[in-house]
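Trainee: predicted model and sequence below, questions to follow.
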Amino acid sequence: MQISELADRAGVTVKAVRYYERLGLLAPHRLANGYRDYDDGQLRAAREIRELAAVGIPPSKAAPFIACLGSGHARSDECPASVVAYTDGIAELDAAIAALEARREQLARRLASATDVVPPSPDQGTGCTVIDSLLAR
């Protein structure tokens, strides 16, 4: 099948398919006229890449999963390298969550200290004479 058909059937764009090729995740055969020719295995790989991206594993980290499919496994996560990729993805999410929680705590502390000095009512202005004078214009 040609690239546009593969993209349609996989639910991705032609640009995404070309990106997957640049990453080495897809390797279509070339016809005599130079056109790419994809088979059902590559369609399956493109769909898997899309599904992995939907759960947070970017195409740049999908190689172990595609290699697992390419080695004949029924599922892309039946290989040890895929399990490691899942573990790494969870660790990245945990780190991002911890960083967000720390930022939230900092904001909450700043909010708590700010509410001690800022007027509680909008009728009293912003509490900043420079801003109040700008708003009065």
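Mentor: Yep, it's here. As the structure is a computational prediction, the values presented were derived from the model and not from experiment.

Trainee: when you work out contacts or count neighbours from here on, use the C-alpha atoms and nothing else.
Mentor: Fine.

Trainee: D8 versus D88, what's the distance?
Mentor: Between D88 and D8 the distance is 31 Å, computed by CA to CA, to the nearest Å.

Trainee: same deal with A81?
Mentor: Using CA to CA, we find A81 at a distance of 29 Å from D8.

Trainee: give me the more crowded residue out of the two.
Mentor: Here A81 and D8 are compared on neighbour count by other CA atoms under 10 Å; more neighbours surround A81, at 16 against 12.

Trainee: residue contacts, the closest residue to that one other than its chain neighbours?
Mentor: Using CA to CA, 6 or more residues apart in numbering and skipping the chain neighbours, the partner closest in space to A81 is P64 (5.6 Å). Applying CA atoms under 8 Å, 6 or more residues apart in numbering, one finds that P64 lies in contact with 76, 79, 81-82, 85.

Trainee: structure B:
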Amino acid sequence: MRIGDLAARTGATRRALRYYEEHGLLPDKRTPNGYREYDEWAVQRVQNIRRLLSIGFTAEEILHFVPCLDTVTPLDSVCPASIEAFTRKLSAVQSTLDELTETRDRLAALLEESVGPLRAVG
């Protein structure tokens, strides 16, 4: 299938597909006239790439998932490296949440010292 067909089937833009290609996530074949062509498995791969991007993985981090990107889910038992990557990412997200919570609490305390009790933020 051509890039427009792949874009339509996955909801990705042509630009995004070229970006995935440039980062080594989505190999393509070229026809003699230079058009990109993708096999059927590219649909699953693009869906997994988009899913991983949506939860905070970068293109560089997704490179570690390449062997797993053609499975129904990149968190597959045949891809133990993906489980390690998810665990690392979850730990990093939790650390960020902890830091943000601490910052919020310090800001609220400082503001309360200056203007009195605050209404709930949220």
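Mentor: Everything's here; your move. What you see is a predicted model, and the numbers here were worked out from it, not measured in a lab.

Trainee: can you tell me which of the contacts of P64 of the first structure has the most neighbours?
Mentor: Top of these by neighbour number is S76, holding 24 neighbours under the definition other CA under 10 Å.

Trainee: what's that one aligned with over in the second structure?
Mentor: Counting by TM-score structural alignment, S76 of the first structure lines up with P74 in the second structure.

Trainee: what about the spatially closest residue to its match that is not a sequence neighbour, neighbour count?
Mentor: For P74 of the second structure, ignoring the flanking residues on the chain, the nearest one in space by CA to CA, 6+ apart is C68 at 5.1 Å. For C68 of the second structure, the count of nearby residues is 22 (other CA under 10 Å).

Trainee: okay but C68 of the second structure is in contact with D76, surely?
Mentor: Yes - the pair C68 of the second structure and D76 qualifies as a contact (CA atoms under 8 Å) at a distance of 7.3 Å.

Trainee: which neighbours do the two share?
Mentor: With the criterion set as CA under 8 Å, 6+ apart, the overlap between the contacts of C68 of the second structure and D76 is S82.

Trainee: count of neighbours near V17 of the first structure?
Mentor: The criterion is other CA under 10 Å. On that basis, V17 of the first structure has 22 neighbouring residues.

Trainee: and for the one 4 residues further on?
Mentor: If you count neighbours by other CA under 10 Å, E21 of the first structure ends up with 14.

Trainee: repeat for T10 of the second structure
Mentor: As a measure of burial, T10 of the second structure has 16 neighbours, counting by other CA under 10 Å.

Trainee: wait, isn't it in contact with Q47?
Mentor: Yes - under the criterion of CA under 8 Å, T10 of the second structure is in contact with Q47, at a separation of 6.3 Å.

Trainee: all helices for the second structure, in order.
Mentor: Under the criterion DSSP state H, the second structure carries helices at the ranges 3-10, 14-22, 41-54, 59-62, 80-115.

Trainee: among those helices, which comes closest to N33 of the second structure?
Mentor: With distances scored as CA to CA, the stretch of those nearest to N33 of the second structure is helix 3-10 (13.9 Å).

Trainee: residue contacts, the residue sitting nearest the centre point of the first structure?
Mentor: Compute the mean C-alpha point of the first structure, and by CA atoms, centre = their mean the closest residue is G56, 4.8 Å away. G56 of the first structure sits next to G89 when contact means CA under 8 Å, 6+ apart.

Trainee: how near is the aligned residue in the second structure for it to A81 of the second structure?
Mentor: In the second structure, G56 of the first structure lines up with G56, judged by TM-score structural alignment. Spatial separation of G56 of the second structure from A81 of the second structure under the definition CA to CA is 17 Å.

Trainee: and if you look at L26 of the second structure?
Mentor: For L26 of the second structure relative to A81 of the second structure (CA to CA), the value is 19 Å.

Trainee: equivalent analysis for R18 of the second structure, please.
Mentor: 26 Å.

Trainee: thanks a lot, see you next time.
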